[in-house]
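Undergrad: Whatever this is, show me its structure:
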Amino acid sequence: MPQAMIVTANDADAQTLVELLVHADFTVEVIARGDEADARLARAAPDIVLVDLPLPGISGIELCHRARARKRTRTLPIIIVTALADESDRVRGLDAGADDYVVIPFSPRELTARIRSCLRRVGTFALSADILTVGNIVIDRTTMRVSRAGRQIEITTSDVGMLAHMMENAGRVVSRAQLARCLEAEDLIASGRAIDVRIGRLRRALALNGEDGPIRTVRNEGYTFDVS
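TA: Below you'll find the predicted structure:
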């Protein structure tokens, strides 16, 4: 059974999430404090983490930052599940490294689908060609590792999926809607800057010796992966 960690100080939300995950055949651990969850993740990582933003100890945002800074949890699927619905909260959460952002109240079926989508992105790339190479950027689909000119690039699993989609469509314009569909997160478009935040994160990660990365903005259309 896949293992899920729920990090929330809200007992009612915790109970709802536990019931949903148990019904979906997960084993579940509930932690009420952000600092305790961080210590737990430093020792062993579950298959997925569902985290609220307001937490005692450290916030959900800080927990995401710490998880992404740690090798063990750098690509761990993380979904923020919170009542905070403002665009600024969504953008902060995604920029901190979360793979998805779900607002309470939510559809149980939709959240279950999003959880499975995150896990699918971790485990299914090996079903296609093992290595994807465009220019000096290489994605090893079996390990979800990315390198540029031989240098390891540390990005989240969902960002690997988005990068792979752009590389597979190198030289063609990919719209924000297409990227959202690639992530199975079309509603992120509603936050306006959410996809742009992810692209900005990818660009920073792919920067090499002060050189621009291969991702170009196409005004009013989306992005393209430059093969020149």
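
Undergrad: When you work out contacts or count neighbours from here on, use the C-alpha atoms and nothing else.
TA: Noted.

Undergrad: helices or strands up against the longest helix belonging to the chain?
TA: What stands out as the longest helix in the chain, according to DSSP state H, is helix 108-123. Under the contact definition 3 or more Cα pairs under 8 Å, 6 or more residues apart in numbering; DSSP states H and E, helix 108-123 sits against helix 11-23, helix 157-168.

Undergrad: So what angle separates the directions of the first one and helix 108-123?
TA: Relative orientation of helix 11-23 with respect to helix 108-123: 60 degrees, computed using axes from the mean of the first three to the mean of the last three Cα atoms, to 10 degrees.

Undergrad: can you pull the buried residues of helix 11-23?
TA: For helix 11-23, the neighbour count (16 or more other Cα atoms under 10 Å) marks Asp13, Ala14, Leu17, Val18, Leu20, Leu21 as buried.

Undergrad: what does it contact?
TA: Residues from elsewhere that reach helix 11-23 (Cα atoms under 8 Å, 6 or more residues apart in numbering): Ala4, Ile6, Val7, Thr8, Thr27, Val28, Val30, Pro108, Thr112.

Undergrad: The structure of the following sequence is requested for comparison with the preceding one:
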Amino acid sequence: MGARIVIVEDDEPLRLILEQNLRKEGLTVEGLSRGDEAEARIEKSLPDILVLDWTLPGISGIDLCRRLRSRPEAISLPIVLLTDLADEDERIAGLAAGADDCLVKPFSTMEFVVRVKNLLRRTNPAVLGHMIKVGDLTLDRASHRVHRQQREVRLGPTEFKLLEFLMRSPGKVYSRSELRASLWGDDATVDERVIDVHIGRLRKGIGFGKADNVIRTVRGAGYALSDY
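TA: Take a look at the predicted model:
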């Protein structure tokens, strides 16, 4: 499991090809077909990179890019625009709207993957690495193992994914809905209270059966991993 990429493209065959090739690189990918759907999803949880087709139903990619750049929480979100026109003025307009990169269709799938990974490497290199270290906790994505104080921590797959999400932003408080979205996407059938169960299991695992304050409960707000 690696960085989370959201691709918003109404050309389903193209979207599926892009999703498949990014997943081969160990990246977590979510595909959407409408701009308004993407805007609602992003309000709940920011991805590591957003890929937008220029023309989308609901809200166009270029308009969504402009909207996001006006919001403080998304001002630094890496955005890639996909366009059908090779016109230089359109590409310049995309970059002026706040896109970090602009690809003209048809493009090489390999080039797309390389550009996405290069953008990740520039903006958030930690998500491409196998190891994440926070305090005395070390998480290895490649081997799917966690160690604390050089002792291996036994976690289930859901607790592992939850811990990785928390470790990517130590000290940041996440609501139950944000944590649910990180685990299951926007699946409304999953009760937010299930998060409390997984947090409890995660605490027990990284505490080796003993209570500690590595994961803080912030009353009325959610949970956070201590930033030591």
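
Undergrad: TM between them?
TA: For this chain pair, the superposition-based TM-score is 0.52 by TM-score structural alignment, normalised by the length of structure 1; 126 aligned residues with a Cα RMSD of 1.8 Å.

Undergrad: Would you mind giving the secondary structure of the closest residue to Val146 of structure 1 other than its chain neighbours?
TA: Nearest in space to Val146 of structure 1, with sequence neighbours left out and distances taken as Cα to Cα, 6 or more residues apart in numbering, is Ile139 at 4.6 Å. In three-state terms, and counting by DSSP: H, G, I helix; E, B strand; the rest coil, Ile139 of structure 1 is strand.

Undergrad: Can you show me the helices along structure 2?
TA: Assigned by DSSP H, structure 2 shows helices spanning 12-24, 35-44, 61-69, 88-96, 109-123, 157-167, 176-184, 194-206.

Undergrad: contacts for the fourth one?
TA: What that stands for is helix 88-96 of structure 2. With Cα under 8 Å, 6+ apart, helix 88-96 of structure 2 has contacts from Ile62, Leu81, Thr83, Asp101, Cys102.

Undergrad: Identify, from the residues you listed, the entry nearest to Ile132 of structure 2.
TA: Distances from Ile132 of structure 2 to the contacts of helix 88-96 of structure 2, taken as Cα to Cα, are shortest for Asp101 (27.2 Å).

Undergrad: ok, the nearest residue to the closest one once chain neighbours are set aside - contacts?
TA: Distances taken as Cα to Cα, 6+ apart put Val80 closest to Asp101 of structure 2, at 4.8 Å, once the chain neighbours are dropped. Going by Cα under 8 Å, 6+ apart, Val80 of structure 2 touches Ile49, Leu50, Val51, Leu52, Ala99, Asp100, Asp101, Cys102, Leu103, Val116.

Undergrad: The first one touches Arg122, doesn't it?
TA: This points to Ile49 of structure 2. No: if you go by Cα atoms under 8 Å, Ile49 of structure 2 and Arg122 don't touch, sitting 11.6 Å apart.

Undergrad: Same drill for the two, tell me which one is more crowded.
TA: A count of neighbours by other Cα atoms under 10 Å puts Ile49 above the other of Ile49 of structure 2 and Arg122, at 22 against 10.

Undergrad: show me the contacts for that one.
TA: Contacts of Ile49 of structure 2 (Cα under 8 Å, 6+ apart): Arg4, Ile5, Val6, Leu77, Pro78, Ile79, Val80, Val116, Leu120.
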